[in-house]
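Chemist: Provided below for reference: sequence and predicted model.
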Amino acid sequence: MLERHFRSLKVIDRIRAQWLGPQIERYVQSLDELHTGTATIQQNVRALGHFNEFVVGRGVQRLDQLPDHVDAFVSHWFAKHGKWCKSAQDRAAIASQSRLPVERMLCLALPGFTRPSHRPRMPFCVSAPGFFPFLLNEKGLRQATLHKYTYTLRPFESYLAQTGITLSALTPASITDFINTRAETLHKSGMLGTTGALRVFLAYLHREGIIANDLTRSLPRGRAYRQASIPRAISWPDVERLLASVDCRSDVGKRDYAILTLLASYGLRAREIAALCLDDIDWVHDQISIPMRKGGHSTRYPLSATVGEAIIAYLHVRRTDIADRQVFLAARSPYTPMRHTGVSCMVSGRMRSIGIQVARAGSHTLRHACVQHLVEADLPFKVIGDYVGHRHPASTLVYGKVAVHKLREMVIAQGEDVL
């Protein structure tokens, strides 16, 4: 198996001659079964070679002794390769270069060994351990909603730790101070989510007797006014420039171009792109189905020639040895289906790369651009709402504020025809 990823026979012999040589070769075989690229395998083997030298130098003679030396090896690796790190993200990346291959190899070499979880712990898991089970079991919230509570409560926990305030010593003043601090960085919608999550958390603390008084009234109840903002769309020339910037000669370029054409042509959401399956495309009748939309309904579109050609170009290079039926796969091993966050991040990154400036750039920006393009084509709002899958007509009416061509007609004294 090593011969598939290393050209030099001397290098292969040196790997096999190491004390951990059999375990390293077995690990390489597992990576190859996951279709891992050669460059990644070589990087992992290089780290495992250093781990072999490290444990041999420490006098380790049995495989079951290896887990006790993993943390020390990670610290040794970081001291050698992490001098350039400037942020926590940089430090985490360097640490994973050493920890990840070692722990994965030990999972294969030692029966019963499981990788310890390095994810950050849930907020308030010590002082209020029953809160997230309460959200899951009593309130019946989904995991995606629990993530939003984590996003809110983790900064709140950090704030309490920095100020030295315990939950039992919470006061309206301390809560107000935290809200004011978060308001410096969060959008209005983010502040509404923050106060809502805190209100549920404080009510739970009072119910469980962790705090003596009900502090939910100390949280302001913000309001989001309908039609108070305009959609964060980009102009259609910018959409065309975004599509033209994709290099379709590469496999990733073919995939991203197909995703971008779907977003711009049909105004799909990122979750709908990620959930799109091979069976949803009817090549015989030139149709594409979006089965589970946000409003609980489904939509069937005619498959345009541009979108169909883009999808076909990607399917020609899409891996055929993957059992998943989702159309779009990750670009790296183990080639799992793309998630909606990956779709949005891809769009955001490509917009930044060509200098498109828009607030909160992402996949939804192209959805707004699609609707705005239809509004400028003078299509009725009911037709537009049905086309993009809006459940309520009010969701479509917000785009009336970007119908600049109609407003211009009114300004130049042609408003009677417009109205």
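Modeler: Received, thanks.
Chemist: For the rest of this, base every contact and every neighbour count on C-alpha atoms.
Modeler: Noted.
Chemist: how about the strands of this protein, start to end?
Modeler: Using DSSP state E, the strands of the chain run over 281-282, 287-290, 299-302.
Chemist: what's next to the second one, contact-wise?
Modeler: Meaning strand 287-290. Outside strand 287-290, the residues that touch it by CA atoms under 8 Å, 6 or more residues apart in numbering are E272, L276, D280, I281, D282, S298, T299, R300, Y301, P302, L303.
Chemist: one more structure, for comparison:
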Amino acid sequence: MDTRPDDPLIEAFLDAAWAERGLSANTLDAYRRDLRKLAAFLRQRSGGTAGLQAAGRDALLAFLAAQVQSGLSPRTVTRHLSGIRQFYRWLVRERRLDEDPSALIDSPRVGRGLPKALTEDQVERLLAAPDCDTPLGLRDRAMLELMYATGLRVSELVGLQQASMNLERGVVRVLGKGGKERLVPLGDEARSWMQRYLADSRPVLAGGAVPAEVFITARRAGMTRQSFWHRVKAHARTAGIGTSISPHGLRHSFATHLLNHGADLRVVQLLLGHSDLSTTQIYTHIAREGLKRLHQQHHPRG
């Protein structure tokens, strides 16, 4: 499409953006492409009579809608809108335009990305990574086992208090988001590792102190989210899965693996402490993908 009538205006904006904000060549090229596409759309829509400076809010909305209808993702359309907003703000600052037609346009809602879950083999390798002959290694193994067994959030895990644990009954009382309390079963494996940690490792780390937190550092203080994440990354590297882990990787894996093995979605919702079932449903997409891969690999007609 012919885009030349608005090119001088676009180039003036790009020169200003480079001089004032130091934008990269890639960003400037993206802005140029997006603005040329908009200019061509506006001229086609108006029969060749309207350019960028004549665009109103409705015309910009029509352009964005056309991008969505053409199959572009909300994230890409949001990028288009970002450049368009910068352009019209510049026109107003330069007094080439009285009002910014993009000012009252909301960005398209960008869907939440699917959480990254580990495979069951990766989980086993991660759990086996800490050196359990050391107090810190045994603590880390217990934390990883507990997180995978219960699906706790990192903040819930490091915030666990001694009074929250009931190993005899095999449950942990968790204070979640919004002060909501829930009881989560541990499972035999996690309970066994917790018993070992509390009997053999925690007294050494506490050194006579009586901290309220279940998981403590060598300084006799409770673990922080940052210190836990640092330890997880180190163990992930040892296990050879350094690029596959996220702070909530074991929580995501807990939910996904439960669904893969036939757990009811509402039960998983209760275990995760989600107030809204739609938050839990995001894991069904991952579970379905995993089941499809298993079917393709193992079914004779997969």
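Modeler: Now that the structure is in, tell me what you want to look at. For clarity, every value in this text was computed on a predicted model and none was experimentally measured.
Chemist: one step back: tell me which of the strands of structure 1 approaches A323 of structure 1 most closely.
Modeler: strand 281-282 (17.3 Å; CA to CA).
Chemist: circling back to that earlier point, closest to Y225 of structure 1 out of the strands of structure 1?
Modeler: Closest among the strands of structure 1, using CA to CA: strand 299-302, at 29.7 Å.
Chemist: ok, average deviation of that closest one from structure 2?
Modeler: Mean deviation of strand 299-302 of structure 1 from its aligned counterpart in structure 2 after superposition (mean CA distance after the TM-score superposition for structure 1): 1.6 Å.
Chemist: now that strand: which residue numbers in structure 2?
Modeler: Using TM-score structural alignment, strand 299-302 of structure 1 lines up with residues 182-185 of structure 2.
Chemist: List the buried residues in the matching stretch.
Modeler: L183, V184, P185 (16 or more other CA atoms under 10 Å).
Chemist: With stretch 172-192 of structure 1 instead?
Modeler: Quick answer for stretch 172-192 of structure 1 (16+ other CA under 10 Å): I175, I179, R182, M191, L192.
Chemist: Go ahead and confirm the fourth one touches T181.
Modeler: No - in this structure, M191 of structure 1 is not within contact of T181 by CA atoms under 8 Å, at 10.7 Å.
Chemist: and which of the contacts of strand 287-290 of structure 1 is nearest P22 of structure 1?
Modeler: L276 (41.5 Å).
Chemist: wait, what's in contact with that closest one?
Modeler: Here L276 of structure 1 is in contact with I290, Q326, V327, F328 (CA under 8 Å, 6+ apart).
Chemist: And the furthest pair within those residues?
Modeler: It's I290 and F328 that sit farthest apart of those, by CA to CA, at 14.5 Å.
Chemist: These two: who's more crowded?
Modeler: Neighbours were tallied for I290 of structure 1 and for F328 using other CA atoms under 10 Å; the higher tally belongs to F328 (27 against 19).
Chemist: Distance of the counterpart of that one in structure 2 relative to L136 of structure 2?
Modeler: In structure 2, the residue paired with F328 of structure 1 is F215, using TM-score structural alignment. Per CA to CA, to the nearest Å, F215 of structure 2 is found 10 Å from L136 of structure 2.
Chemist: what residues are up against the residue positioned nearest the centre of structure 1?
Modeler: The residue lying closest to the centre of structure 1 (CA atoms, centre = their mean) is T341, at 3.0 Å. Taking CA under 8 Å, 6+ apart, we find T341 of structure 1 in contact with A270.
Chemist: Now do the same for it: its match in structure 2.
Modeler: Match for T341 of structure 1 (TM-score structural alignment): Q226.
Chemist: what's near enough to touch M346 of structure 1?
Modeler: Counting by CA under 8 Å, 6+ apart, M346 of structure 1 has contacts D256, G362.
Chemist: those helices in the stretch 101-250 of structure 2, which residues are they?
Modeler: With DSSP state H, counting those that start in this stretch, the ranges of helices along the stretch 101-250 of structure 2 come out as 120-127, 135-150, 154-158, 188-196, 202-206, 225-239, 249-260.
Chemist: okay if I get the ones you listed as CSV plus distance to R109 of structure 2?
Modeler: As requested, the helices of the stretch 101-250 of structure 2 are arranged in CSV below (distance: least, CA to CA, whole Å):
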stretch, distance to R109 of structure 2
helix 120-127, 33
helix 135-150, 31
helix 154-158, 27
helix 188-196, 40
helix 202-206, 46
helix 225-239, 29
helix 249-260, 23
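Chemist: Those: which one's closest to H80 of structure 2?
Modeler: helix 249-260 (32.0 Å).
Chemist: which residues in structure 1 does that closest one align to?
Modeler: Using TM-score structural alignment, helix 249-260 of structure 2 pairs with 365-376 in structure 1.
Chemist: Average offset of the matching stretch relative to structure 2?
Modeler: Mean for stretch 365-376 of structure 1 is 0.8 Å (mean CA distance after the TM-score superposition for structure 1).
Chemist: which residues are contacting that stretch?
Modeler: Under CA under 8 Å, 6+ apart, the answer for stretch 365-376 of structure 1 is 231-236, 239, 263-269, 381, 384, 388, 399-400, 402-405.
Chemist: on that earlier part again, wouldn't the match of F328 of structure 1 be in contact with R139 here?
Modeler: Yes - between F215 of structure 2 and R139 there is a contact under CA under 8 Å: 7.2 Å.
Chemist: Mutual contacts of these two, please.
Modeler: Common contact partners of F215 of structure 2 and R139 (CA under 8 Å, 6+ apart): R202.
Chemist: residues touching G111 of structure 2, list them.
Modeler: G111 of structure 2 neighbours (CA under 8 Å, 6+ apart): P74.
Chemist: Which residue in structure 1 occupies the aligned position of it?
Modeler: By TM-score structural alignment, G111 of structure 2 lines up with R226.
Chemist: any idea how far its match lies from H368 of structure 1?
Modeler: Counting by CA to CA - R226 of structure 1 and H368 of structure 1 are separated by 17 Å.
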